[in-house]
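Engineer: Return a 3D structure for these sequence lines:
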Amino acid sequence: MSEFGDAAEAMAVQPMWSGDQPADVDRFLTDEFSMRADDFISRDRESPFFAMVAFNAVHNFCWQLPHDELEKRGLPALEDWHPGASEYLDWYDGAISPNLPNGRAYYLAQLELMDAQIGHLLTRLDALGIADDTIVVYLTDNGGSTCNYGDNGELRGTKYTLWEGGVRVPFLMRWPGLAEAGATSNQLVSSLDLATTFAVAAGEPQSENLDGRDLAPVLAGGAGHEVLHWDCGWQWAVREGQWKLSWCDAASETAQYIIDVEHTSPGDGAFLCDLETDIGETTNVAAEHPEIVDRLARAHDAWRTEIGLVNG
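Structural biologist: Model prediction:
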């Protein structure tokens, strides 16, 4: 990293690692991750395995694509590096929506190439004869970053916020013999449920040491969580049925950073929404339902106490 100077951390210039050893990687990372996952899955088809394939696409900087893909799509190549750490945020600001020509096209190209590699891995499961005995989950770690050309549709907000555009994510499961193909569910579930789900599916008893619940009953038509909580200190939210109460300290240092760098508003104060009638969180109905605000706020305080967070 020393050859790149102080901007190396901000611009994610660092060695890749394989275990505890640095690895030289010169190819497009979406392809590299897929290749290494394929090798791991194929190595011993007789043994159970767990593979978490954490693609870094789609991500800024969205124009970072193979040269042949840029040529095929008629997209210009742009520099991948700016040597000045002090100018980093100015450079970043000039590359986010709406300042980068073809920004959405770059983003969709990254998405399409990732989708192709996911398809390759699913095909590999078929070829190995283990597709019918493998649970496959696809989800994202947050909603789309709208300043980096993600599009959350009618959902308000973006990555870093607790609006639905930040916390409601694609969550797909393929579980042969349990999940019906093409079925959808409106039950409340969380990525925290996956550890328990996988442990139970592997034959382990449900453990109190793991957060979340087994999703197998939900896939079979059962109920999900009654309540979900989010808490970042400077912002929090609680969802119960149709109701969602969120709160944000807009004057906090972190909120101001999100406003300045991501060019989005995480909120200001308390916001109550009926998601059944207002999925886009357009109208704050806190004044009309003070009893619901009070109940959900007290529920969140109780949850914070339960998990060991300090109020204040």
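
Engineer: make it CA atoms for all contacts and neighbour counts henceforth
Structural biologist: Fine.

Engineer: Nearest residue to the middle of the protein?
Structural biologist: Among the residues of the chain, the one closest to the centroid is residue 141, at 1.7 Å (Cα atoms, centre = their mean).

Engineer: Residue 121 and residue 33 touch, don't they?
Structural biologist: No - contact criterion Cα atoms under 8 Å: residue 121 and residue 33 do not qualify, at 10.7 Å.

Engineer: Another sequence for comparison is provided below:
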Amino acid sequence: MSVNTIIKAFCLNVTLLTCLSSCEDKKSAYEEVKGSKPNIIYIMADDLGYGDLGCYGQDSIETPNIDKLASEGLLFTQHYAGSTVCAPSRNSLMTGQHMGNTTIKSMEKPIKKEDITVAEVLKSAGYKTAIIGKWGLGNVGTTGYANDQGFDYSFGYYDQIRAHNYYPDYLMENGEKIPLKNEVIYIKDSTHYAVGIGNAATKKVEYSNDIFTEKALTYLNKQNTDPFFLYLPYTIPHGDNESWLIKQHGMEVPDLGIYANKNWTEPKKAGAAMITRLDSYVGQIMAKLKEKGLDENTLVIFTSDNGPHEEGGWRLSFFDSNGDLKGMKRDLYEGGIRIPFIARWPNKIKQNTTTNTVATFWDFMATASELSGEPLPSSSDGISYLPTLMADDKDQKQHDYLYWEFDTNLIRRAARKGPYKLVTIKDKKTDATTVELFNIEKDMAEDHNIAKDHPTEVKELQTIINKYKKS
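Structural biologist: Okay, here's the model as predicted:
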């Protein structure tokens, strides 16, 4: 064998070994971002429906900034809220627990002292943490006070009921009342005193959600090298319950904007204006991130706490607020719990993509844990959707099942396993129970109850529901 032949063979072997070594060492996009500690901004609307955004099919309400967020990121088609109403859904998001295990199942309790929140997890990883907007999980002096639950900074509504008024007389900042210029009157109805706002436009000076945005922009101005978690739960487009007491429509907004001359009722104009105003807030947040040079290292999530409402003159059928889904807020049909969910992270999340991955609010803690490098608390029911964000389907784990419950005069339960979802509704007055089974993959509108034809699936899902029955 010639010397040249020996040299060529040696070089070929070295090249092959180098290639194999580099291939073995190369990490997936998912592995690359685990523990990378990006900034996280979690923007949440209040009662925004699956079909209320242009990127989800809305054609009457303009949402250009949120639509742009979707075009620059990933849109989920099967993301679920923690519950079908505000407080328990937010509790699920913060604690990483589904309704079978979490403290707040309706609207009556603060988070327990021993509950571990996603803010506490991220704070342990060195994050600065802030909540600006509607907390709703405990006032000052309770175990649910935001600053005792992992947040360095808090501003907005601590109280769930006060958040139903867009022109309050004060908001809370780190446990202190911050007076506003709004003049408040007190109206007595047959059961209670309620805070309301006078009819004169001059008495409605400071709109709470505008203030939230100003505070968020100020907060972002102060951020530099340390990672931060900004939880930004707006109250738009929830109805303003206080307006109902003084016989105004309950969709409150400073102006009707581009909808002022539409041939719609005032509540419809106002509701559309609320959503477009929310969209403008998102645009301001994104502009500030770019201005500050924070854009590249910030994961921005946009979502809603539950499905759309029919309160204060809003009618979801007019705008198809629930899209092709059945039901709305307070239902456990898809329209009450399936929500818009968009994630954007430049050069990490692929632009203009869509996923059918089934994910939930109680998955956020697991996702944040992986991003921060902190261990996931054993109390969590969640599964990280970080692989899905990184388009790494092979590493994406799946839930064995999903579970929800909500009680009023009707005892509602729902469980989903694979394509099948069982919904049971028991009427407390008659003790009658309806049992409905749907194949969500084939029938997302839940038009066809197939319970009689699938007794095995009904039994399996009923066993999951029975697991969380109250004693």
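
Engineer: which residue in structure 2 lines up with the residue nearest to the centre of structure 1?
Structural biologist: Counting by TM-score structural alignment, residue 141 of structure 1 lines up with residue 305 in structure 2.

Engineer: ok, its match to residue 340 of structure 2 distance?
Structural biologist: Using Cα to Cα, to the nearest Å, residue 305 of structure 2 is found at 9 Å from residue 340 of structure 2.

Engineer: same thing with residue 68 of structure 2?
Structural biologist: For residue 68 of structure 2 relative to residue 340 of structure 2 (Cα to Cα), the value is 14 Å.

Engineer: same deal with residue 420 of structure 2?
Structural biologist: Counting by Cα to Cα, the gap from residue 420 of structure 2 to residue 340 of structure 2 is 21 Å.

Engineer: Just want to know which of those two has more residues nearby.
Structural biologist: More crowded of residue 420 of structure 2 and residue 340, by other Cα atoms under 10 Å: residue 340, with 28 against 20.

Engineer: Translate that one into the numbering of structure 1.
Structural biologist: Match for residue 340 of structure 2 (TM-score structural alignment): residue 170.

Engineer: before we move on, what about residue 227 of structure 2?
Structural biologist: By TM-score structural alignment, residue 227 of structure 2 lines up with residue 48 in structure 1.

Engineer: Where do the strands of the stretch 201-312 of structure 1 begin and end?
Structural biologist: Under the criterion DSSP state E, counting those that start in this stretch, the stretch 201-312 of structure 1 contains strands at 227-231, 235-240, 243-248, 269-274.

Engineer: if you compare the ones you listed, which one is most tucked away?
Structural biologist: Per residue and on average, the most neighbours among those fall to strand 243-248, with a mean of 22 (mean count of other Cα atoms under 10 Å).

Engineer: who does that one touch, helix- and strand-wise?
Structural biologist: strand 235-240, strand 269-274, helix 290-307 (3 or more Cα pairs under 8 Å, 6 or more residues apart in numbering; DSSP states H and E).

Engineer: Format these as CSV; extra columns: distance to residue 176 of structure 1.
Structural biologist: Rendered in CSV, the data for those read as follows (distance: least, Cα to Cα, whole Å):
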stretch, distance to residue 176 of structure 1
strand 235-240, 30
strand 269-274, 35
helix 290-307, 35
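
Engineer: Give the burial count for residue 407 of structure 2, as a bare number.
Structural biologist: 14.

Engineer: Also residue 221 of structure 1?
Structural biologist: Other residues close to residue 221 of structure 1 by other Cα under 10 Å number 11.

Engineer: and it, how far is that from residue 178 of structure 1?
Structural biologist: Look at residue 221 of structure 1 and residue 178 of structure 1: by Cα to Cα, they are 10 Å apart.

Engineer: Then residue 201 of structure 1?
Structural biologist: For residue 201 of structure 1 relative to residue 178 of structure 1 (Cα to Cα), the value is 11 Å.

Engineer: So between those two, which is more surrounded?
Structural biologist: The residue with more neighbours, out of residue 201 of structure 1 and residue 178, is residue 201; 15 against 12, by other Cα under 10 Å.

Engineer: Identify whichever of the helices and strands packed on strand 243-248 of structure 1 lies nearest to residue 255 of structure 1.
Structural biologist: Nearest of those to residue 255 of structure 1, taken as Cα to Cα: strand 235-240 at 8.4 Å.

Engineer: whereabouts in structure 2 does the closest one align?
Structural biologist: Going by TM-score structural alignment, strand 235-240 of structure 1 sits over residues 412-417 in structure 2.

Engineer: Following superposition onto structure 1, what is the mean distance for the matching stretch?
Structural biologist: With mean Cα distance after the TM-score superposition for structure 1, stretch 412-417 of structure 2 departs from structure 1 by a mean of 0.7 Å once superposed.

Engineer: which residues sit in contact with residue 290 of structure 2?
Structural biologist: By Cα atoms under 8 Å, 6 or more residues apart in numbering, the contact set of residue 290 of structure 2 is empty.

Engineer: Aligned counterpart of it in structure 1, please.
Structural biologist: Checking TM-score structural alignment: residue 290 of structure 2 goes with residue 126.
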